[in-house]
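> Let me see the structure of the following:
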Amino acid sequence: MPLVLTLCGSLRAASSNRTLLRATEFVAPKGVVFEHYESLGELPHFNPDLETGPLPASVAELRARIGRADAILISCPEYARGIPGSFKNALNWLVGGHEFPDKPIALFNASPRASDAQAALRLVLTTMSGRVIDESSIAIPLLSKSRDAEAIAADPDMRPILERGLAALLAAIEPPQSD
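Next comes the predicted model:
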């Protein structure tokens, strides 16, 4: 059963990006397991000197969760036409590890106007050897809509977009190699 790790680029508890990630669970095929990484704000500022000894516990946990995941689902807001600093900090902590390269990644966007951040995020992720799956990267306009995850998943216009994005991500997961 595939494990999808969600990463929300926002620290806001009521983030539309977080709600979009949660809505995906309601449209997922049976057997898909979701884990939500919720400790973005607990990561220390990136410092390469800290990678020479034992990693800070929060960084080690993030890397371990990335390592266990079969795929990564990201929804990230745009701040000042770029990636929020706290999310970029998390990505910086993943560069020195072996867990991230070649993971299939979907980019979900809760605001189609946030195209600059999406382009910057795609550039950073591919530079880090992440495998961004174009067919799984979607945009659903949630700004100024107060809907919960279940209502988004039930929406007749939004549900098919979520289903297509998730299906493309799941199709990109490589089956385990048998010896």
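> okay, CA-based contacts and neighbour counts for the rest of this
Noted.
> Share the number of residues neighbouring T127, please.
T127 has 12 neighbours, counted by other C-alpha atoms under 10 Å.
> OK, contacts around L62?
Applying C-alpha atoms under 8 Å, 6 or more residues apart in numbering, we find L62 in contact with Y37.
> That one and W93, how far apart?
9 Å (C-alpha to C-alpha, to the nearest Å).
> Could you measure from A80 over to D116?
Relative to D116, and taking C-alpha to C-alpha, A80 is found at 9 Å.
> element containing the residue nearest to the spatial centre of the chain?
By C-alpha atoms, centre = their mean, the chain has its centre lying nearest to I74, at 1.8 Å. Assigned by DSSP states H and E, I74 belongs to strand 71-75.
> which strands and helices sit next to that strand?
strand 3-8, helix 16-27, strand 104-109 (3 or more C-alpha pairs under 8 Å, 6 or more residues apart in numbering; DSSP states H and E).
> And the next helix or strand past the second one?
Just to be clear, that refers to helix 16-27. Heading C-terminal from helix 16-27, the first helix or strand you meet, by DSSP H and E, is strand 33-37.
> any idea which helix or strand comes after that next one?
Following strand 33-37 in sequence order, the next helix or strand is helix 57-68 (DSSP H and E).
> just the angle between that next one and strand 33-37, please?
Helix 57-68 runs at 160 degrees relative to strand 33-37, counting by axes from the mean of the first three to the mean of the last three C-alpha atoms, to 10 degrees.
> re the thing from before, which of A80 and D116 has more neighbours?
D116 (16 against 10).
> let's see this one next to it:
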Amino acid sequence: MHILAISGSLREASINSALCRAAARLAPPALRVSVYGGLGGLPLFNPDLEAVAPPAVQAFRAAVGEADALLIASPEYAHGISGPMKNALDWLVGFEGTVGKPIALFNTSPRAHHAYESLREVLQTMSTGIVAGASPAIPLLGACITERAMLESPEVSRAIRSALEALAVHVAGSGASGPVFPLA
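Below you'll find the predicted structure:
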């Protein structure tokens, strides 16, 4: 089973990117979690280019389409979705490969709930299926902000593994193109 992890941050020291990398390393043997690294290379969304999407968009859509599920971790900027994440999602709105796609939506800063709720709304509008049991709030502020710290923290690594297992159970039970589950 393949899960594509997407961080909404372009920062080298991003907590969300570190979480995606930690998830890739903590995945059980039956799961392959790959971290998408091309978000910064996507051109700004332009509906005029949808008919013949730029190569970076084609590659992104192919990666999303080939994945059985997505793991999304994105920061909040000024009470909103990060620009790179919103741009990426805009390129996926008209892409059939996202319809019914199971999503694990990680929140690394529960006090930053505005972007998280906005992401949920956008993903619901796109007809994806956010898997509640695979969408934890994991407070990663303070000392646990690096991939290594996340891997070494029993609480954090347990939360990541639990979310991945819930996502895998959901995908196995419903199929990657299974029904869309309403947001709770």
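> ok so, going back, which one of the helices and strands packed on strand 71-75 of the first structure lies closest to A153 of the first structure?
helix 16-27 (5.3 Å; C-alpha to C-alpha).
> Provide the aligned range in the second structure for the closest one.
Mapped onto the second structure using TM-score structural alignment, helix 16-27 of the first structure spans residues 15-26.
> just to revisit the earlier point, ok, and which of the helices and strands packed on strand 71-75 of the first structure has the densest surroundings?
Comparing these by mean neighbour count (mean count of other C-alpha atoms under 10 Å), strand 104-109 ranks first with a mean of 26.
> what range in the second structure does the next helix or strand after it sit on?
Per DSSP H and E, the first helix or strand lying C-terminal to strand 104-109 of the first structure is helix 115-127. Here helix 115-127 of the first structure aligns to the second structure at residues 113-125, judged by TM-score structural alignment.
> contacts for that stretch?
74-77, 79-82, 107, 129-130, 182-183.
> Equivalent analysis for stretch 64-75 of the first structure, please.
So stretch 64-75 of the first structure is contacted by 2-9, 17-18, 20-21, 99-100, 103-110, 169-170, 173 (C-alpha under 8 Å, 6+ apart).
> out of the helices and strands packed on strand 71-75 of the first structure, which comes closest to T52 of the first structure?
Nearest of those (C-alpha to C-alpha): strand 3-8, 25.6 Å.
> what's the angle from the closest one to strand 104-109?
Using the same axes, to 10 degrees, strand 3-8 of the first structure lies at 40 degrees relative to strand 104-109.
> With the second structure overlaid, how far apart is strand 3-8 of the first structure on average?
Superposing on the second structure and averaging over aligned pairs (mean C-alpha distance after the TM-score superposition for the first structure), strand 3-8 of the first structure comes out at 0.4 Å.
> Give me the buried positions along the helix ranked longest in the second structure.
Taking DSSP state H as the criterion, the second structure has its longest helix at helix 154-174. In terms of neighbour count (16 or more other C-alpha atoms under 10 Å), helix 154-174 of the second structure has its buried residues at 156-157, 159-168, 170-171.
> in stretch 148-155 of the first structure, what counts as buried?
Per 16+ other C-alpha under 10 Å, stretch 148-155 of the first structure contains these buried residues: 149-150, 152-153.
> So which of those are in helices?
Reading helices off these with DSSP H, I get 149-150, 152-153.
> Run through the residues that contact A28 of the first structure.
Contacts of A28 of the first structure (C-alpha under 8 Å, 6+ apart): 163, 166.
> change it to 10 Å
By C-alpha atoms under 10 Å, 6 or more residues apart in numbering, the residues touching A28 of the first structure are 34, 153, 162-163, 166-167, 170.
> Out of those residues, give me the two with the largest separation.
Going by C-alpha to C-alpha, the pair spanning the contacts of A28 of the first structure furthest: A153 and L170, at 17.6 Å.
> circling back: among the contacts of stretch 113-125 of the second structure, which are located in strands?
Of the contacts of stretch 113-125 of the second structure, the ones assigned to strands by DSSP state E are 76-77, 80-81, 129-130.
> most remote residue from the second structure's center?
Max radial position in the second structure (C-alpha atoms, centre = their mean) goes to D48, at 26.2 Å.
> so who does it touch?
Contacts of D48 of the second structure by C-alpha under 10 Å, 6+ apart: none found.
> do the same with the one 5 residues further on
Under the criterion of C-alpha under 10 Å, 6+ apart, the neighbours of A53 of the second structure are 43, 45-47, 59, 61, 91.
> related to what we said a few turns ago, name the residues contacting each of L62 and W93 of the first structure.
With contacts taken as C-alpha under 10 Å, 6+ apart, L62 of the first structure and W93 have L43 as neighbours in common.
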